[in-house]
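Engineer: Sequence plus predicted model, see below.
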Amino acid sequence: MNSVISNNEIAGQFPILKQPVHQDKRLVYLDSAATAQKPLAVIQSMNAFYEHTNANIHRGIHALAEAATEAYENARTKTARFIGVADARQLIFTRNTTESINLIAYTWGRKFLNKGDLVVLTEMEHHSNLVPWYMLAEEKELRIEFVRVRDDGTLDMRHYHDLLEKKPRLVSFTHMSNVLGTINPAKEMIQDAHRAGAVVVIDGAQAVPHFGVNLTDLEPDFYAFSGHKMCGPTGIGVLYGKMDLLNAMPPFMGGGDMIKKVTFEGFSTNDVPYKFEAGTPAIAEGIGMGAAVDYLESVGMDAVFAHEQELTQYAFNVLADVKGLRIIGPGADVRGGVISFTLEGIHPHDVAQILDSEGIAVRAGHHCAMPLHQRFNIPATTRASLYLYNTKADLDALRKGLDKVIEIFA
């Protein structure tokens, strides 16, 4: 497979990748599953807001306020288009994927889930899609069951269908695993869950940045993702919800902008999405999110995915004969650009520290997925995660760095 991305051109658009680390080492950034780097276009968009149009939004009628409001709402419209949603009002801006899922649990979950209801999750979930449901289950006496992960890192779909026969009220799962790289068959799983009568929540934090996602085609009830993993700034996330569900849900927080009217007797809520956006939002970050969407559209999500598939296959080939190395999860042809591995007899933290000394940034630990590591009977892994600015030279550097790790511990 030939990538249509020009590595040198893309990498050159990310200022941070030009700087050395540890004085003289070329930065090899392989931690994009944690957060992606930002192209100059995104940085400039946020600087331009602060330099030229900084004002609060929605309530002011002066020139700066109107310009800021227009830029912020344009970002919502761009993001809706990016994920195939016609009505931008169905997108709520939050801080991140974690807040989005908590919003669902605290509003829809508290109102519509009742004692004894079944919530179906999977063994590969990030803590952000586990802990909110644990908290709600304790409060409302819900039942939680987990779709098993097979030894190859894919979901046991037969077990999933067995759980659906129990008529869960809610099904929530990740579109792509942040540890295994597994891309789950979201459309099939959503359709099956709907036939069983369940509401479906999707954690799309690792999906939206890396391949085309069309929610009109997938038809989830809720879908959450974060700006900072898709070349955008931190502090801005997105929650998509079907309009009938959003209208039926109570507000998440109280305060300015989420109200239509306040009296001494009470209040009435604003329309969706503002009903869920109390207080001054992350305005510059929202505008940066819109710039990130523009940037990714200019590259093309098909090109991004093809590039990552090519790099992932190359990584599997380069790492194939590393002594004692075990990659967790499915084969290179059926996963995204996330490669979590163990090195026999060497702790992942030691691996990451030595790689860092060579300028190579990877992640070590449980990656906010402790139950999944428990499933594979390992305390931690080292994770190299790829994005559009990575190159085969980065993976050659990773291989060379691992050779040094093994040499030190030999």
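Structural biologist: Arrived safely.
Engineer: CA only for contacts and neighbour counts going forward, please
Structural biologist: Will do.
Engineer: Spatially nearest residue to residue 231 (excluding sequence neighbours)?
Structural biologist: residue 38 (4.8 Å; Cα to Cα, 6 or more residues apart in numbering).
Engineer: Next up, a structure to set beside the first:
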Amino acid sequence: MSIPANIKEQFPLLSRTVHGKPIVYLDSAASSQKPDAVLSAMDTYYRQVNANVHRGAYEIAAEATEQMETARSDIAKFINAYSANEIIFTKNATEAFNLVARSWGARNLGPDDAILITDMEHHANIVPWQILAEGLGFEIRWIPLGDDGTLDLTNLDELLEGVKLCSVTAMSNVLGTLNPIRKISDAAHAAGALMLMDGSQYVPHLPTDVADLDVDFMCFTGHKMCGPTGIGVLWARAEILDAMPPFLGGGEMILDVKKSGFVANEIPHKFEAGTPPIAEIIGLGAAVRFLDSLGMKNIREHEISLTKYAFMKLKECHGGDIQIHGPSEISKRGGVLSIAYKDVHPHDLSQVLDQHGICVRAGHHCAKPLMRELGVGATARASLYLYNTESDIDILAEALGEAGELFAF
């Protein structure tokens, strides 16, 4: 089975125009578009259910709870989690990282400890650890970037000495690099460290099996995988979650409260204080069912084909004028194309492309340490997803040529 040729028809926004041109959406690494299945699920919840969960003995409250917990179960199956109780809902991946840092990290890290991250991490996997380290005094180490846009793992065993947590993105949001998570996880476990995987760019695009990857934590977000904004996920092994203290206090996360103290609830509720984003959770459940219906292997094959075509087309049209950061070997990357074009500033390039209806992202992509390693201040990033086509890439290639003429020196 391949991705249906008319898949764009299931995404309402992709039928609109921008500046009189059909929209060409190439910014899915920032946020994906939403299919009818997701929009309908959320609309139906608000129109026909719309009650709080876990709190009512009446019919629509029970329906809301069932829909939310069905979503949790479907998400668990989607990543091959051991139990649905290991799925913790957060507002985004950033909050999931902060939860791990403030709950697990605050209890397990001290002045004699270290964590290991990489040069290609998103700020969400850097800053929470830096904030925590200011108070606890542990060391943050970095796996360096190699010349080809992949990680240099030559000294991995040495870097892991004394490390309690290794936290690595599975796919770079700038370079598209697919990192060898199982290899890194095996090394981390051999050194006595736990392994956290940033799945934000990986889970939407490739089959994800946390058991096979052998990670201990994974953070990802809904809005990059056809789901709504305002919903993210922390997955972790149940025995780790059981040992972690609550992150936020309030309703739902308690079993009992007295003047003398409280008793925390069981997982997952221990980490889900207050009313959850019910509609968004239901929307994310619809998103994983939509992706599952297409087949994650089919999505990956579609994106491999598009990425190959993009490399060929952009080099064919623009030769040495264009640089695509990251690995040139397609099997080592996803469909994230960070572009340097002639001497055109990425923001200028993005604005010109916008006049052609093309949506790309310009900036540091919340990865300033990586930008410094690359020796650039910003890039223009085109990112591909299941609804993109070769025609989208043709339009991009033609518009880049016009941008080059406009900014000719």
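Structural biologist: Ah, there it is. Keep in mind it's a predicted model, so treat the numbers as computed, not measured.
Engineer: related to what we said a few turns ago, report how many residues lie close to the residue nearest to residue 231 of structure 1.
Structural biologist: Each residue near residue 38 of structure 1 was counted by other Cα atoms under 10 Å, and the total is 21.
Engineer: Provide a list of residues in contact with it.
Structural biologist: Contacts for residue 38 of structure 1 (Cα atoms under 8 Å, 6 or more residues apart in numbering) come out as 14, 15, 16, 231, 232, 233.
Engineer: how about a cut-off of 7 Å?
Structural biologist: Applying Cα atoms under 7 Å, 6 or more residues apart in numbering to residue 38 of structure 1 gives the contacts 14, 231, 232.
Engineer: Check which helix or strand residue 132 of structure 1 maps to.
Structural biologist: Counting by DSSP states H and E, the element that carries residue 132 of structure 1 is helix 131-140.
Engineer: Average offset of that helix relative to structure 2?
Structural biologist: Aligned to structure 2 and superposed, helix 131-140 of structure 1 gives a mean residue distance of 0.6 Å (mean Cα distance after the TM-score superposition for structure 1).
Engineer: Which part of structure 2 matches that helix?
Structural biologist: Mapped onto structure 2 using TM-score structural alignment, helix 131-140 of structure 1 covers residues 127-136.
Engineer: In the matching stretch, which residues are buried?
Structural biologist: 128, 129, 130, 132, 133, 136 (16 or more other Cα atoms under 10 Å).
Engineer: Contacts for stretch 319-337 of structure 1 next, please.
Structural biologist: In contact with stretch 319-337 of structure 1 (Cα under 7 Å, 6+ apart) are residues 152-154, 180-183, 308-309, 312-313, 316, 339-344, 385-386, 399.
Engineer: give me that answer again for 8 Å
Structural biologist: 151-154, 176, 180-183, 210, 305, 308-309, 311-313, 316, 339-344, 385-387, 399, 402-403.
Engineer: Make sure residue 401 of structure 2 is indeed in a helix.
Structural biologist: Yes: with DSSP: H, G, I helix; E, B strand; the rest coil as the criterion, residue 401 of structure 2 is located in a helix.
Engineer: Any idea how many residues pack against it?
Structural biologist: Residue 401 of structure 2 has 15 neighbours, counted by other Cα under 10 Å.
Engineer: got it, and the one 5 residues further on?
Structural biologist: Close neighbours of residue 406 of structure 2, defined as other Cα under 10 Å, add up to 12.
Engineer: Then residue 44 of structure 1?
Structural biologist: 13.
Engineer: Residue 196 of structure 1 too?
Structural biologist: 19.
Engineer: go on, residue 15 of structure 2?
Structural biologist: Per other Cα under 10 Å, the neighbour tally for residue 15 of structure 2 reads 12.
Engineer: now the one 3 residues further on
Structural biologist: Counted by other Cα under 10 Å, the residues lying close to residue 18 of structure 2 total 14.
Engineer: Would you mind finding the match for it in structure 1?
Structural biologist: Using TM-score structural alignment, the partner of residue 18 of structure 2 in structure 1 is residue 21.
Engineer: Next SSE downstream of the helix holding residue 132 of structure 1?
Structural biologist: Downstream of helix 131-140 of structure 1, the next assigned helix or strand under DSSP H and E is strand 143-147.
Engineer: mean shift between that next one and structure 2?
Structural biologist: Looks like 0.6 Å for strand 143-147 of structure 1 (mean Cα distance after the TM-score superposition for structure 1).
Engineer: between whatever helix or strand comes next after that strand and strand 143-147, how big is the angle?
Structural biologist: Next helix or strand after strand 143-147 of structure 1 toward the C-terminus (DSSP H and E): helix 157-164. Angle, helix 157-164 of structure 1 to strand 143-147, by axes from the mean of the first three to the mean of the last three Cα atoms, to 10 degrees: 160 degrees.
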